[in-house]
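Student: I'll drop the sequence and a predicted model, then ask my questions.
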Amino acid sequence: MTAYVIAHLRDPQELHPQVLEYLERIQATLDPFAGRFVVHGGPVDVREGSWPGSVVMLEFPTGEHARDWYDSPAYQAILPLRTEHLEGEVIIVDGVGPDHDSAAMAAELRKSGDVAQG
């Protein structure tokens, strides 16, 4: 199952040179795990709530690939270049398959009895 690493990064007041070094080096850490950028910054069209900052989304063949990449010595070596200069959150989440059906998911949730009444 495809997995994604999603980062919500706050825009810095000033871009630190180490962030540029991080950008220059990250692809080499992704390649051994078949990771690729799906979203890398760009304008954010906020439709609900607030969203200060930018979005980065990486795609991996599986959640194991994503976790192994994040925990890899190569990525951990460059991670401080970003984290010391950009605030944000990073998550790893599994995608859904091509047959995913939200109505069927709702039916299963209804059957489980864990739905609030009223």
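Tutor: Okay, I see it.

Student: hey, let's count contacts and neighbours off CA atoms from now on
Tutor: Fine.

Student: for the helix or strand that Asp68 is a member of, the distance to its chain's centre please.
Tutor: In the assignment (DSSP states H and E), Asp68 maps to helix 63-71. Using C-alpha atoms, centre = their mean, to the nearest Å, the mean C-alpha position of helix 63-71 is found 12 Å from that of the whole chain.

Student: packing partners for that helix?
Tutor: For helix 63-71, the contact count by 3 or more C-alpha pairs under 8 Å, 6 or more residues apart in numbering; DSSP states H and E identifies strand 3-9, strand 88-94 as packing neighbours.

Student: including distance to Ile26 and mean neighbour count, could the ones you listed go into a markdown table?
Tutor: Conversion of the helices and strands packed on helix 63-71 to a markdown table gives the following (distance: least, C-alpha to C-alpha, whole Å; neighbours: other C-alpha atoms under 10 Å):
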| stretch | distance to Ile26 | mean neighbour count |
| --- | --- | --- |
| strand 3-9 | 13 | 20 |
| strand 88-94 | 15 | 14 |
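
Student: before we go on, here's another structure to hold up against the first:
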Amino acid sequence: MTAYALAHLRKAPVHAEVLTYLERIDATLAPFAGRFIVHGGAIDVLEGDWPGDVIVIEFPDLQQARSWYQSSDYQEIKPLRTRHLTGEVILVDGVESGHDSSQMAAAIRRATDR
């Protein structure tokens, strides 16, 4: 099942180390079939507060996403980002093809009605 690395990074002044991180991150993704699908694009906040940028990287599965994040190549460049940008980073499974929210709700109802 497709998995994603998501980051919500707060805006900060541009720093040379962050630019180096950006120049090097794609090479860390390639061995794990990772690819950016959102990388700091325009945000239209509809509810709540969202200070910062959104980054979404797609992987074939959660194991590939974990392996990328834990890889020595990524761990080597990660401090270039974390020294200058704050935020949250998570890994999450996507949904199966044909996902149906109403079926999900029915399963939750059955589980909670017991």
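Tutor: Thanks, I have the structure now. Since we're looking at a predicted model, the values are computed, not measured.

Student: related to what we said a few turns ago, list the buried ones in the first helix or strand past the helix holding Asp68 of the first structure going along the chain?
Tutor: Scanning forward in sequence from helix 63-71 of the first structure by DSSP H and E, the next helix or strand is helix 73-83. Along helix 73-83 of the first structure, the positions that meet the burial threshold by neighbour count (16 or more other C-alpha atoms under 10 Å) are 75, 78, 81-82.

Student: now the helices and strands packed on helix 63-71 of the first structure in JSON lines, with distance to Met105 of the first structure?
Tutor: Listed next are those as JSON lines, based on distance: least, C-alpha to C-alpha, whole Å:
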{"stretch": "strand 3-9", "distance to Met105 of the first structure": "19"}
{"stretch": "strand 88-94", "distance to Met105 of the first structure": "16"}
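
Student: ok, which of these comes nearest Met57 of the first structure?
Tutor: Across those, Met57 of the first structure has its closest neighbour in strand 3-9 (4.5 Å, C-alpha to C-alpha).

Student: now do that closest one: distance to the chain's middle.
Tutor: On C-alpha atoms, centre = their mean, the centre of strand 3-9 of the first structure falls 1 Å from that of its chain.

Student: what angle do the next helix or strand after it and helix 63-71 make?
Tutor: Secondary structure here is assigned by DSSP H and E; on that basis, the next helix or strand after strand 3-9 of the first structure toward the C-terminus is helix 17-30. Here helix 17-30 of the first structure runs at 140 degrees with respect to helix 63-71, directions being taken by axes from the mean of the first three to the mean of the last three C-alpha atoms, to 10 degrees.

Student: how far apart are helix 17-30 of the first structure and its match in the second structure?
Tutor: Between helix 17-30 of the first structure and the corresponding residues of the second structure, superposition yields a mean separation of 0.2 Å, by mean C-alpha distance after the TM-score superposition for the first structure.
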